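Asks: Need a 3D model of the sequence below.
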Amino acid sequence: MDINAISQLSPIRTQNVQSVQTPAEVTKGFSSFLSDALNDVNQAQVASSRMQDAYATGNVELHQVTIASQKASVMLDLTMQVRNKVIESYQEIMRMSI
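Replies: From the prediction side, this is the model:
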C-alpha cells in the first residue's frame, strides 16, 4: 500500500457562490425566458406555414411538412398547458385567505 499516493490528490475545490439576486433581476430573467419560449413557438408556427406553402408549390416532401406541422402543434399544446397551469395557480393563490 502506497501512502504517498494520497498526498498527490488535489484538494477539493469549492464552487463560487453566486450573489443573491434581487426580485427585479429574477423577474427580468423569467420574463426573458418566457419571451424566448413564446418566440420559439411562434417561429415553429411560421416554419410550419412556410413548409405548407412550399409543399403546395412542389418544393418540399409531404413527410417534412407533417413533421414541421406536428412539431408546431406539440409546442403550441405545451404552451397552452403551461398557460392553463399558470392561470390555475394564480386563481388558487387568489382564493387563499391570509
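
Asks: For the rest of this, base every contact and every neighbour count on C-alpha atoms.
Replies: Will do.

Asks: Give me the number of neighbouring residues for residue 68.
Replies: As a burial measure, residue 68 scores 19 neighbours (other C-alpha atoms under 10 Å).

Asks: who's in contact with it?
Replies: Residue 68 makes contacts with 44, 47, 48, 51, as judged by C-alpha atoms under 8 Å, 6 or more residues apart in numbering.

Asks: same check, this time on residue 16
Replies: Going by C-alpha under 8 Å, 6+ apart, residue 16 touches no other residue.

Asks: here's the other one to compare against:
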Amino acid sequence: MDINALSRIGGVQPQIQPKTYSVDEVSKSFSSFLSDAMTQVNQAQLESADLTAKFAAGQIQDIHQVTIAGQKSSVMLQLTMQVRNKVIESYQEIMRMPL
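Replies: Modelled structure (predicted):
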C-alpha cells in the first residue's frame, strides 16, 4: 500500500474568508436575540396562566396539557434566571479585574 499516494489526493481547497461584523451589527443582533427570548418566556407564562384559568373554569378536561404548559414555562423562567445570574456574575468579575 502506497501511503504517499494519499497526500496527492488533497488538491487545492479554496480559502473561505470569514465575514466580519461591525459592533453595531453585533449589538443589534444580541439585543434582538435577548428581546425574542424574553418574548418567548413571557408568551409561555401567559399561555400557562390561560390554560390554568380554563382548567379551573372547567373548559379543559386534559390536566396533562395544563401540567406540560406549566412545567414548560417554569423551566423557561428558571433558565432565564440562571442566564441572568451568570451575566451579572461575569459583569461583577470583570469589574473586579485590575487595570
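
Asks: Give me the TM-score for these two chains.
Replies: Here the TM-score for the pair of chains, by TM-score structural alignment, normalised by the length of structure 1, is 0.81; 88 aligned residues with a C-alpha RMSD of 1.8 Å.

Asks: Can you lay out the contacts of residue 68 of structure 1 as JSON lines showing neighbour count and distance to residue 59 of structure 1?
Replies: Output for the contacts of residue 68 of structure 1, formatted as JSON lines (neighbours: other C-alpha atoms under 10 Å; distance: C-alpha to C-alpha, whole Å):
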{"residue": "44", "neighbour count": "21", "distance to residue 59 of structure 1": "19"}
{"residue": "47", "neighbour count": "17", "distance to residue 59 of structure 1": "14"}
{"residue": "48", "neighbour count": "22", "distance to residue 59 of structure 1": "14"}
{"residue": "51", "neighbour count": "22", "distance to residue 59 of structure 1": "9"}
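
Asks: Which of those sits closest to residue 70 of structure 1?
Replies: Ranked by distance to residue 70 of structure 1 (C-alpha to C-alpha), those are led by residue 48 at 8.6 Å.

Asks: Would you reformat the contacts of residue 68 of structure 1 as TSV and include distance to residue 91 of structure 1 and secondary structure?
Replies: Below are the contacts of residue 68 of structure 1 laid out as TSV (distance: C-alpha to C-alpha, whole Å; DSSP: H, G, I helix; E, B strand; the rest coil):
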residue	distance to residue 91 of structure 1	secondary structure
44	30	helix
47	35	helix
48	34	helix
51	39	helix
